[in-house]
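> My questions concern the predicted model and sequence given below.
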Amino acid sequence: MEVTTHLLSNGITLLHHYDGATRMVALHLQYDVGARDERPGHTGLAHLLEHLMFTGSAHVASYDAPLQAAGGVSNAWTSNDITCYYDVLPAHNIETALWTESDRLLDLTLSDESIATQKSVVTEEFKERFLNAPYGDVFHLVAHLAYKVHPYRWPTIGNSVQEIESFTKQEIGEFYRKHYVPGNLVMCISGNIACDKAVALAEKWMGSVPVRPVPVRNLPQEPEQKGPRLVEVKRAVPMNMIVRAYRMCGRGDADYHACDMLSDVLANGKSSRFYANVLSQTQLFTELDAAVAGSNDPGLFYVRGRLADGVSWQQAEDAIDDQLRLLLEHGVSRDEMEKCANKAESTMLFENVSYSTVASKLCQFHLLTGQASDINTEAERYRRLRPDDLMRVAKKLFDPNHCSTVHYGAQGSAD
């Protein structure tokens, strides 16, 4: 995949990818700021600001209106690590998106009314998704258990409704001015637009944004976990759930792809270990899967299962431990690894059909490694893995002393 990188004089990084199969264009902007850049007691600010970025700026009273008039759509999302805004519209209308994005980077309007409205929206989202939804707070519990000092210990949406509601206009404005600066932004234009035109338009609309200091990130490093951790709760849910979280490396670490492949060996598809040996052969779980967090800083490897009626926590723990023990004692076969590498590559190829997904991934690779072109070697990183690599990583990964477990019990169920 061909990608061109251009650095604007104010520090904005522009990425370009041409796709002649569409008449559309995607503009993705990823700011190097997320929930990890917040302070204890002031969580959820990055996500709240994402909402406020759509409420108007100096010359754009309503962000969505001009974009919709140009035949486009827009949206955004916030993670622990980054905040992403994206616009998709006909290629000949790309300047509309660049104009609106530059205006809200230059001079966001923060009115008392918009702040109150978006606080209400976000608190309702918090209640709907995390307080009132079955199992909604399970990964909040896991994060608080697994992390003691690193800001990954709180969720992106914030720790509580009270913290979200407590933000002042001054605090929001300071966070915006600190983190929404040109040197903290990578943007990608992907679709049916030539590179020289994309560069010229980016310079026209984004190049005049004044240079501002790029914040220095100095996060507390999570100390080594020296023993297993367990928390047990009861909630109004239909079935018991167990979630284990093992400490693992970050997304840019050399061992990340081995961790990801181990999750596929255990839980990706009907030939995976969990499906073939547990779900198909026993009546212990109704669901059992594994996944990696994929966070920039050292993250978590999850094992999650819903217990069948009448199954004890010990039976569930033993079944998971049996599969991990078999993996550690006998390793992973080359056939299993080839299957997982094939699935990983096919997933990437299908994702890369979308010019908008490509734009997002190119930005992420640039922020992660400094080289957007690393997207082209991602599949090969899985193919280069050997059985010894997976065994070495698995022995370190599945150390019981590095595991945090939540027993999420249904009210009325036996302990």
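Arrived safely, thanks for sending. Numbering: from 1, shown residues only.
> going forward, measure contacts and count neighbours with C-alpha atoms only.
Noted.
> How about the contacts made by the residue most central in space within the chain?
Nearest to the geometric centre of the chain sits Ser79, at 5.0 Å (CA atoms, centre = their mean). Ser79 sits next to 34-35, 156 when contact means CA atoms under 8 Å, 6 or more residues apart in numbering.
> what does Phe130 give?
136-137.
> From Arg304, how far out is it?
As for Phe130, its distance to Arg304 is 17 Å (criterion: CA to CA, to the nearest Å).
> and if you look at Ser360?
Taking CA to CA, one finds Ser360 at 28 Å from Arg304.
> who has more neighbours, these two?
Neighbours per residue (other CA atoms under 10 Å) separate Ser360 from Arg304, with Ser360 holding more: 22 against 19.
> what about that one, is that helix, strand or coil?
The three-state label given to Ser360 by DSSP: H, G, I helix; E, B strand; the rest coil is helix.
> Please name the nearest non-neighbouring residue to Val265.
Of all residues beyond its chain neighbours, the one nearest Val265 is Ser272 (5.4 Å), with distances taken as CA to CA, 6 or more residues apart in numbering.
> another one to put next to it:
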Amino acid sequence: MKRYLLSLLFICATGWLINAQEVVFEEYNLDNGLHVILHQDNTAPVVTTAVMYHVGSKDEDAEKTGFAHFFEHLLFEGTKNIERGEWDKIVASNGGSHNANTFLDRTYYYETFPSNSLEVGLWLESERLLHPIIGQVGVDTQKEVVQEERRLRVDNSPYGAFFEVLLKNLYKKHPYRWGVIGSLDHLASATLDDFKHFNKTFYVPNNAVLVVAGDIDVPKTKKMISDYFGPIPKGAEIPRNKVVEDPIVNTVQATYYDPNIQIPAILLAYRTPGQAERDAYVIDMISAYLSDGESSKLYKKLVDEKKIALQIFSVPINAEDYSSYVVGGLPVGENSIQDIKNEIDAEILKIQTDLISEKDYQKLQNKFENNFVNANSSISGIANSLAENYMLRGDTNLINTQIDIYRSITREEIRDVAKKYLKANQRVELEYLPEQKEAN
């Protein structure tokens, strides 16, 4: 009885916590097409200003890849009113922090300041949009930075190339087929006019969402946004041609030799629906059940119990047009990558054939409710969620309702979606192997 009461109290407390997490926001458009989202939270004197641009590696020319990621770096070089090297100093002198990141579909810039420096954040982002300097000095500098980043993260990093290799094999027509960092040869051969054209095309207010979240006065914030962003001219409409991939009907076998590793790996990658579709949410739950963390089925079975794997991992690739479920592992001792593949397939077959237990189902629900709370536990996290839900999922209010989608997913749905997408003939099987050294 005591255990029952404790469980009931926990459930009630969790439910109260989830309901208490509602994020209140306001959104509107400026005349130039910039979408604005405001979230007021005056509990702490902190504010995040963030701008997400609807441009990622998929928007690049196949012969000029790497531009979206390159601009993530280039647009910190300075503007007509911010000298080179001053951006970081301005942020630091106002007690703030900042960063940026790029993925397949979007590029995201953000600053977090004490709330009395809100205007600084708005000014910085309006400068990035209105007055960037796309000059040869900055381009040459950032080419060196990107080259070093590639050497550090891909070329000289153990297992660093698997993302690019998987994308190349998962897609044959879609621009997801090249890596986000792109080709250094393409960047090296690009002209200054190429970079200026990319900026003029994609870095326009009607291709962006501005989020201001935190300790703000809404009328004053709206006035500042109007002053700083209102005069920026609207850009030309951006043509977007959605490329439809042919389905994978026969297993794609791929091999890659990495000079930076000693232990081979097997990676199995399945092309799945875009992140806004309901089936994508079901795949998220399947991924968590099978391979997310030390409590997952595959980890417990292969690492803890049978001890045939050194590590089991999953790599979610959630994107706008298509997503991917990637699962893999590293063998230990005399075991092989084939042994690991056989065990993964056995667990996938179970989930395709039988309903997961009610206990495991409740564990999944608890995990996703916890993830939901954590994602919105900071002002910067809320800003990111608001931007992504608006731009990539078409519904800003998912910040409040997304958990309801997960709650509504049934055990039968988990089984049926696994049957639909996790078929051996619909995947890429990547054997990621140590590079063989020639004997002297």
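Sure, I can see it. Predicted model, so just to flag it, every value in this text is computed and none were measured.
> Give me the TM-score for this pair.
Here the TM-score for the pair of chains, by TM-score structural alignment, normalised by the length of the first structure, is 0.96; 412 aligned residues with a CA RMSD of 1.5 Å.
> Now the buried members of the contacts of Ser79 of the first structure.
34-35, 156 (16 or more other CA atoms under 10 Å).
> what about Cys333 of the second structure, distance to Asn29 of the second structure?
One correction, residue 333 of the second structure is Gly, not Cys. Gly333 of the second structure sits at a distance of 59 Å from Asn29 of the second structure (criterion: CA to CA).
> Also Asp61 of the second structure?
30 Å.
> In stretch 153-164 of the first structure, which residues are buried?
For stretch 153-164 of the first structure, using 16+ other CA under 10 Å, the buried residues are 153-161, 163-164.
> what lines up against the residue nearest to Val265 of the first structure once you look at the second structure?
Superposed on the second structure with TM-score structural alignment, Ser272 of the first structure falls opposite Ser296.
> ok, so what distance separates its match from Asp416 of the second structure?
Distance from Ser296 of the second structure to Asp416 of the second structure, by CA to CA: 20 Å.
> do the same with Ile312 of the second structure
24 Å.
> Within the helices and strands, which one has the closest residue to Ile18 of the second structure other than its chain neighbours?
Closest residue to Ile18 of the second structure apart from its sequence neighbours, by CA to CA, 6+ apart: Val373 at 6.7 Å. For Val373 of the second structure, the host element (DSSP states H and E) is helix 358-375.
> Now tell me what touches that helix from outside.
With CA under 8 Å, 6+ apart as the criterion, helix 358-375 of the second structure contacts 17-18, 21, 285, 288-289, 381-382, 385, 403, 406-407, 411.
> mind running it again at 6 Å?
The contact list for helix 358-375 of the second structure (CA atoms under 6 Å, 6 or more residues apart in numbering) reads Gly381.
> what's the neighbour count on the residue nearest to Ile18 of the second structure?
18.
> which residue lines up with it in the first structure?
So, by TM-score structural alignment, Val373 of the second structure is matched to Leu349.
> now do Glu111 of the second structure
Under TM-score structural alignment, Glu111 of the second structure pairs with Asp87 in the first structure.
> isn't its match right up against Gly71?
No: using CA atoms under 6 Å, Asp87 of the first structure is not in contact with Gly71, being 10.5 Å away.
> what residues are up against the aligned residue in the second structure for Arg304 of the first structure?
Under the alignment (TM-score structural alignment), Arg304 of the first structure pairs with Gly328 in the second structure. When contacts are counted by CA under 6 Å, 6+ apart, Gly328 of the second structure touches 266-268, 312-313.
> hang on, the earlier thing: quick one, which of Asp87 and Gly71 of the first structure is more surrounded?
Neighbour count, other CA under 10 Å: between Asp87 of the first structure and Gly71, Asp87 has more, with 23 against 11.
> Kindly provide the distance from the residue lying closest to that one once chain neighbours are set aside to Ile172 of the first structure.
Distance criterion CA to CA, 6+ apart; nearest residue to Asp87 of the first structure, sequence neighbours excluded, is Ser74 at 4.4 Å. Per CA to CA, Ser74 of the first structure is found 22 Å from Ile172 of the first structure.
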